[in-house]
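What follows is a predicted structure for the sequence shown.
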Amino acid sequence: MRILAVDDDAIICELLREAFEAAGYTDVVTASSGHEALACMRDAAQPFDCFLLDIQMPEMDGIELCSKIKSQPHHADSPIIMLTAMSEKDYIDRAFGAGATDYVTKPFDVLELFTRLKLAAQLVEQKAKVAEKQQTIDALKTHDTFARKVDLREDIYLSGVRGALQKLAFENYILQLGRSGMFGSAFFAFRFSNVKDLHDNASPDEFVGTILDVGDVIADALKTTETFITYRGNGVYVAITKFEKNRSVTDVQAEIDADLAGLIAPLTNGEAVPISMAVGGPVQSGLFGAAEPLDAMWRAIDLVEGSAAERGPAKATIADRVKKVTSQIMQSAAL
């Protein structure tokens, strides 16, 4: 995995290089500014796979650099880890809003950083597999009669929807905020009740296009810029937004229903699938207690899915993967 680490502190850059090489990541390039990083990307013989960015840098900060990296088509899905001393919610919001997939605060724990990096490596591997499959599809495609069928359970990035995050980045954002950071926020979950009808009758393009259209409706109904939203698959959307105690789930449901009244998915096979949505929430995370930050999200999802039993093994989140990867790293170190 090719890594570009950007920090205006030369000591941090050298520390990162040595730490990564000790962990087996030998293809590491460092840059001391955003402009130098963009030059490294422009001149690189091969694209970088993963980026680590400090936020506070002169001339171009890490958030602006993150946005510039994500604007490049071949890096739209590249993992970007913000490695910074800035832990305030405003910086976290801006970083994830610019496209960051993870956020580690200084002074960082090396083991945690390695864990996050290994998770990023898994994303890079998944991205490569998707690209390989797409090349196969392109090779087999004849007059657009062949296209990859989208799995009903597949999480889809809501490209172009205000506040959209990838599923992994959404979970990382919640974990980074923690319970105290989520104070004043609430989760809403939305279930596309007849998503299977759409999936069974629509082409892949029609299915994805409708998922994006519904995401736009949800974002408009929540009516605030302080909102992040993700699509988790199986017709389920989740949003975290500013809590308004005078705004009930009934209010949001009414707005969603009104906007969806005229939205019908016309399909090329002659079918017309109406859009039906259920809304769950608002659910707030308790400031005190032992609950995990993601528990409030799952409670909102339970409200639209009926019960936790229906969810089954899908409850495994980034937090579970972090624990698993950390355990693997520690076992390797013991050897």
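Right, received. Where do you want to start?

make it CA atoms for all contacts and neighbour counts henceforth
Noted.

The residue lying closest to Pro47 once chain neighbours are set aside - how many residues pack around it?
Nearest non-adjacent residue to Pro47, counting by Cα to Cα, 6 or more residues apart in numbering: Met41, 6.8 Å away. Close neighbours of Met41, defined as other Cα atoms under 10 Å, add up to 15.

go on, the one 5 residues further on?
Applying the criterion other Cα under 10 Å, we find 9 residues in the vicinity of Gln46.

Need the three-state assignment for it.
Three-state call for Gln46 (DSSP: H, G, I helix; E, B strand; the rest coil): coil.

ok, now how distant is it from Ala334?
With the distance defined as Cα to Cα, to the nearest Å, Gln46 ends up 34 Å from Ala334.

need the longest helix for the protein.
Looking across the chain with DSSP state H, the single longest helix is helix 110-140.

For it, list every residue counted as buried.
Within helix 110-140, the residues that qualify as buried are 112-121, 123-124, 127, counting by 16 or more other Cα atoms under 10 Å.

ok, now which ones touch Asp216?
Under the criterion of Cα atoms under 8 Å, 6 or more residues apart in numbering, the neighbours of Asp216 are 161-162.

re the thing from before, mind listing what's buried in whichever helix or strand comes after the longest helix of the chain?
Sequence-wise, the next helix or strand downstream of helix 110-140 (DSSP states H and E) is helix 167-181. By 16+ other Cα under 10 Å, the buried positions in helix 167-181 come out as 167-179, 181.

same thing with stretch 183-201?
For stretch 183-201, the neighbour count (16+ other Cα under 10 Å) marks 185-193, 195, 198-199, 201 as buried.

let's bring in a second model and compare:
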Amino acid sequence: MKILIVDDEPFTVEFLRMALEAFGFTNLESANSASEALAIVKKANDPFDCFLLDIQMPDMDGIALCQQLRTDPAYKRVPIVMLTAMSDRAHIERSFSAGATDYIVKPFQINDLMSRIDSAARLSRQIISADRLVRQIASACQGQATPLGLKFEDAISFDGTPGYLEQPTFRNYIERMERSQFRYGGVASVKLQNASDLFDCSTPQSFLGLLVEMSDVLSIALKFEDCHFTYGGSGCFLVVKLAPDKPKFQNEVEFLVKKELSRADLRYPESDNNPVNVSVGRVFRNASGEYGSIDETLARARKRVQRIYA
């Protein structure tokens, strides 16, 4: 991978260079400010595959730089990892909202950093496949082409939709937040009813078009609720909310989403034109209040809705 390190502390830049080179990453460049980083990106003959950004820098901070990078079509989906001493919820929230893929708090263990870099490398290798689906969504909405190889369980992306996070980023976001922030919040799933039957009887264009419209419904419905969502495949969206002091998380999500569905008058395609219905399920926590591993949480979110409303 070609990696750009951006940090105004020369010692940190040199440390990261040495650590990355020791683990086999040799295609490295560095910048001491956001403006220098943008200049390097602009002049680069080959695009970067990953960015490591500090937050606290003069002029433009790392979060603003992250947001700026995401406006470049070449870097819409490239991994951006924040490396920062800022551990408070506000900076984590702002970073992920700006498009960060992961967030590491200084001081960090070098093995942890390498693990995150390896995850970014795997994500980078998945970009071609994910971008294919993004292009298919765009062409499907315009009626230009039939997506090939689309499966019901595919975790499709919705580029540019406010509040949306890709699954790996969604997982990282949950892991970075303190568990206390989820005391009354957590993860819920919003599933299209009869989604499997709908997939079987619809064209790929129609099914993808419905998912795009549904992502817009969630984005609008949850705009002011401090929520993020992802699409987990199989007609199931997953919503995460930080709520340390509001105990009606699932009810709020269900009310807001169904209210926006009614307002948008979203209807099933190529069937009896009935209004779209969804089922909302809460992920159970264990006795200690923990959600376990993130992958298990996401799996339980999907199964919970399927078990209650199948």
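Noted; the coordinates are in hand. In this text, all values refer to a predicted model and were calculated from it rather than measured experimentally.

And the TM-score between these chains?
Scored by TM-score structural alignment, normalised by the length of structure 2, the superposition of the two chains gives a TM-score of 0.84; 298 aligned residues with a Cα RMSD of 3.0 Å.

What separation do you get for the nearest residue to Arg282 of structure 2 once chain neighbours are set aside and Leu208 of structure 2?
With sequence-adjacent residues excluded and distances taken as Cα to Cα, 6+ apart, Arg282 of structure 2 is closest to Ala188, at 4.5 Å. In this view, Ala188 of structure 2 and Leu208 of structure 2 are 22 Å apart by Cα to Cα.

just Gln68 of structure 2 next, same as before
For Gln68 of structure 2, the distance to Leu208 of structure 2 equals 29 Å [Cα to Cα].

more neighbours, the two?
Neighbours per residue (other Cα under 10 Å) separate Gln68 of structure 2 from Leu208, with Leu208 holding more: 23 against 15.

Touching, that one and Arg135? I think so.
No: counting by Cα atoms under 8 Å, Arg135 is not a contact partner of Leu208 of structure 2; they are 11.2 Å apart.

how far does the longest helix of structure 1 sit from the chain's center?
14 Å (Cα atoms, centre = their mean, to the nearest Å).

ditto for stretch 63-79 of structure 1
Averaging C-alpha coordinates over stretch 63-79 of structure 1 and over its chain gives two centres that are 13 Å apart (Cα atoms, centre = their mean).

which one is Asn277 of structure 2 nearest to, not counting chain neighbours?
Distance criterion Cα to Cα, 6+ apart; nearest residue to Asn277 of structure 2, sequence neighbours excluded, is Gln193 at 5.8 Å.

ugh, wrong one, Arg232 of structure 1
Asp155 (4.5 Å).

How many neighbouring residues does the one you found have?
Other residues within reach of Asp155 of structure 1, judged by other Cα under 10 Å, total 19.

residues in contact with the corresponding residue of structure 2 for it?
Applying TM-score structural alignment, one finds that Asp155 of structure 1 aligns to Ala155 in structure 2. Contact partners of Ala155 of structure 2, counting by Cα under 8 Å, 6+ apart, are 167, 231-234.

Just the ones in helices from those residues, please.
Filtering these for helices - DSSP H - leaves Gln167.

Looking at the contacts of Ala155 of structure 2, state which has the most neighbours.
With neighbours set by other Cα under 10 Å, the maximum within those is found at Tyr231, which has 25 neighbours.

Quick one: classify the residue lying closest to it once chain neighbours are set aside as helix, strand or coil.
Leaving out its chain neighbours, the residue that sits closest to Tyr231 of structure 2 by Cα to Cα, 6+ apart is Phe237, at 4.4 Å. For Phe237 of structure 2, the secondary structure call by three-state DSSP comes out as strand.

Contact partners for Phe237 of structure 2?
Taking Cα under 8 Å, 6+ apart as the definition of contact, the neighbours of Phe237 of structure 2 are 189-191, 229-231.

just Glu226 of structure 1 next, same as before
Applying Cα under 8 Å, 6+ apart, the residues contacting Glu226 of structure 1 are 241-242.

Against His35 of structure 1, how distant is it?
As defined by Cα to Cα, Glu226 of structure 1 lies at a distance of 30 Å from His35 of structure 1.

Excluding chain neighbours, give the residue nearest to Asp61 of structure 1 in space.
In space, Asp61 of structure 1 comes closest to Ile55 once its chain neighbours are excluded; the distance is 5.4 Å by Cα to Cα, 6+ apart.

So Phe48 of structure 2 is in contact with Leu28, correct?
No: distance between Phe48 of structure 2 and Leu28: 9.3 Å, which falls outside the contact criterion (Cα under 8 Å).

Quick check: neighbours shared by those two?
Counting by Cα under 8 Å, 6+ apart, the residues touching both Phe48 of structure 2 and Leu28 are 2-4.

quick one: the helices in structure 2?
Listed in chain order (using DSSP H), the helices of structure 2 are 10-22, 34-43, 62-70, 89-98, 110-141, 167-176, 195-201, 204-221, 249-264, 294-309.

Can you say which of those helices is nearest to Val278 of structure 2?
Go through the helices of structure 2 one by one with Cα to Cα and the one that ends up closest to Val278 of structure 2 is helix 249-264, at 7.6 Å.

on that earlier part again, neighbours of the residue nearest to Asp61 of structure 1, how many?
As a burial measure, Ile55 of structure 1 scores 24 neighbours (other Cα under 10 Å).

from what I can see it touches Ser87, true?
No: taking contacts as Cα under 8 Å, Ile55 of structure 1 lies outside contact range of Ser87: 10.5 Å.

ok so, going back, between Phe48 and Leu28 of structure 2, point out the one with more neighbours.
Here Phe48 of structure 2 and Leu28 are compared on neighbour count by other Cα under 10 Å; more neighbours surround Phe48, at 19 against 16.
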